[in-house]
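1. What follows is a protein structure lacking sequence information:
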């Protein structure tokens, strides 16, 4: 049935198109299936380096606009993440509007798999917030364009440890800049969020001899970590204000904002959470305060670097994949050097680093077509 757009609908469309034009997005797909209840958005930012890859997130978004904004923002982040990590993939993201605790079904994920398959490899998906390896298996029943899979299906299996390992490598580079040592022995670290990645961050830091403070809204997780690793429990709402060397946010984004910056007592901010800066100017403020910021999409790239190792390599290899994750230390060190040379915040250095690689590859591909 033909439907006329309301004035509000036209304004919404104009706003998203303007945003896509500003950051040079390629595609935005809206997917729905009445039979399974699927409502999903697939955003593709840039495919200069290769097919767009990004996880499939399921979340209880308050509005459709909020879901679209999240997909667009996360897709662009994936472009920069892969470019800076030296991986030949572009950036994309899929978000499903729904409660991951009550609205999942095999049919819903298989319907999404059919939509992804129609794109013919333009976009490949994987596990993300609210989705699991089991969900990825359902998607795989309908399309081969999927990255995150169990080992028995040729994938890398769980990726949270690799993400955490990469975070610690990036943290180490930041600590060296701020404190003059690569060792994390005795370094006071406040870890906010004890999900699958945060837990492994604590585990690795404990092995390194760090002094740990931890906080999470789930008290059971806190108690388990305190008992196993000897960490000290603090409030998750005020953990950012603790007198520590490193503040390590591993939960929600936007934790670096006008309110929290005034309360920071750390030398380094380095964690796995996406979009830690509420606004870009907050990265400028960290720089002015002399706090070394481990740019989120740089140091949390370990999981996706590990996960995508099997693409274009003939299969997954653990040693090769973890070797790539270890390089996050080198990448973060390079960004710190660029930051100092140009007197710019590390988040701007990271963007510059990624954009230069994309431009170089774009020029190389253009040369190939002219011969």
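-> Yes, it's here. All values derive from a computational prediction rather than experimental measurement. Numbering: from 1, shown residues only.
2. drop to CA atoms for contacts and neighbour counts, all remaining ones
-> Fine.
3. Okay, helices next: where are they in the stretch 201-350 of the chain?
-> Assigned helices in the stretch 201-350 of the chain, in chain order: 219-229, 258-261, 280-289, 296-299, 302-307, 318-326, 328-342, 346-370 (criterion: DSSP state H, counting those that start in this stretch).
4. Below is structure B, check it against A:
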């Protein structure tokens, strides 16, 4: 694995740790981008990478994105991310591995607060919490902040898509608006159900074709193969799987005036924000539209530290601000001829003192 400081995605990160525990087989990267606003908060991803360097790149990009996301959401936390490298394609996970990861988080003495992300469940976070107090996304009583962040992420994306449709298409209703969703897991599936309730026309795809077909049957949508979803003619393309899909090839395939979804790091490189703009495609910066989950788990964590339950109404109020921030970004983009991703980056960098 190359030194992290030679990576083009290294952005003056405060701390990057490679964690190795031979007994459990744990290999993990914990990247702390910024603690300017508070302890670094961000989930843990469990994934099989063909090359270890890809895991480092993911950790660096995701942790920087968390700094920006948390700052733009007005949360009193910084940005960090952990990546656990699965040893095999089936992503075998053991209690010993999860326990060792919890010990690694505890060793950072509160500089990093973890929660769920791709490949990690609420049950995994419960196991981690037996080894460290610096964890969120734990089961909570109904009607309180916290727990599985997926539904809250979906809620924010849903509101963001509606804002994008109003801004770009001038439509205040989602009735008949065609949305093509890439990825229909916890987040994408939640977005689809919310949009279906509003009468949107849905095309769905997932690497698990049976899951896409089942959800399509539930919401009255149309399932398509995962390798064709980006070329479906639609009003909104909503990426809700893994990132870096908006590269030269992906952008060329798009047949939609709006890109708005929950995947992290959707732009393969910074120049792809300009490529979208040159095609007249309105882009909702990912770390702004998908902040609902981190809002919930952060408020859960802060409340637990104070010995109280998190306020679900505060979560909803903060999520309701996501469309407001998006509109501010788009208006500034139109006024300055900067791309929405560049405008959002400048705003976030100012907030974290960069």
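-> Looks like it came in fine. None of the values given here were measured: they were computed from a predicted structure.
5. I'd like to know which of the helices of the stretch 201-350 of structure 1 lies nearest to residue 160 of structure 1.
-> Nearest to residue 160 of structure 1 among the helices of the stretch 201-350 of structure 1 is helix 302-307 (6.2 Å), distances taken as Cα to Cα.
6. coming back round to it: would you turn the helices of the stretch 201-350 of structure 1 into TSV with mean neighbour count and distance to residue 145 of structure 1?
-> As requested, these are exported to TSV (neighbours: other Cα atoms under 10 Å; distance: least, Cα to Cα, whole Å):
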stretch	mean neighbour count	distance to residue 145 of structure 1
helix 219-229	15	35
helix 258-261	13	41
helix 280-289	17	33
helix 296-299	28	23
helix 302-307	27	14
helix 318-326	17	20
helix 328-342	19	26
helix 346-370	16	23
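7. Stretch 286-298 of structure 2: how far from the chain's middle?
-> 7 Å (Cα atoms, centre = their mean, to the nearest Å).
8. do the same with stretch 85-92 of structure 1
-> The answer for stretch 85-92 of structure 1 is 12 Å, by Cα atoms, centre = their mean.
9. count of neighbours near residue 65 of structure 1?
-> Other residues within reach of residue 65 of structure 1, judged by other Cα atoms under 10 Å, total 13.
10. Next, the contact list for it, please.
-> residue 12 (Cα atoms under 8 Å, 6 or more residues apart in numbering).
11. Please repeat the previous calculation with a cut-off of 10 Å.
-> By Cα atoms under 10 Å, 6 or more residues apart in numbering, the residues touching residue 65 of structure 1 are 12, 13, 16, 71.
12. Residue 158 of structure 2 corresponds to which position in structure 1?
-> Correspondence of residue 158 of structure 2 to structure 1, assessed by TM-score structural alignment: residue 168.
13. same question, residue 343 of structure 2
-> Taking TM-score structural alignment, residue 343 of structure 2 has residue 349 as its aligned residue in structure 1.
14. Identify the residues contacting that match.
-> 295, 332, 334-343, 355.
15. now, which of those sits nearest residue 89 of structure 1?
-> Nearest member of those to residue 89 of structure 1, counting by Cα to Cα, is residue 355, at 13.6 Å.
16. so that closest one makes contact with residue 85?
-> No. Between residue 355 of structure 1 and residue 85 there is no contact under Cα atoms under 10 Å: 11.9 Å.
17. ok so, going back, for the match of residue 158 of structure 2, give me its contacts.
-> 162, 174, 184, 200-202, 204-205, 208, 248, 270-272, 299-300, 302, 326, 328-329.
18. so which helix or strand takes in it?
-> Element membership of residue 168 of structure 1 [criterion: DSSP states H and E] is helix 160-179.
19. Report the buried members of the contacts of residue 168 of structure 1.
-> When those are checked for burial by 16 or more other Cα atoms under 10 Å, the buried set is 162, 174, 184, 200-202, 204-205, 248, 270-272, 299-300, 302, 326, 328-329.
20. In structure 1, what stretch matches stretch 59-68 of structure 2?
-> Matched against structure 1 by TM-score structural alignment, stretch 59-68 of structure 2 falls on residues 71-80.
21. what about the strands in structure 1?
-> 27-33, 38-46, 52-53, 56-59, 90-97, 123-124, 188-192, 211-215, 232-233, 246-249, 268-269, 292-293 (DSSP state E).
22. In CSV: those, plus distance to residue 135 of structure 1.
-> Formatted as CSV, the strands of structure 1 follow (distance: least, Cα to Cα, whole Å):
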stretch, distance to residue 135 of structure 1
strand 27-33, 17
strand 38-46, 13
strand 52-53, 17
strand 56-59, 10
strand 90-97, 12
strand 123-124, 14
strand 188-192, 27
strand 211-215, 29
strand 232-233, 33
strand 246-249, 27
strand 268-269, 33
strand 292-293, 34
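23. Which one of those lies nearest to residue 319 of structure 1?
-> Nearest of the strands of structure 1 (Cα to Cα): strand 52-53, 22.3 Å.
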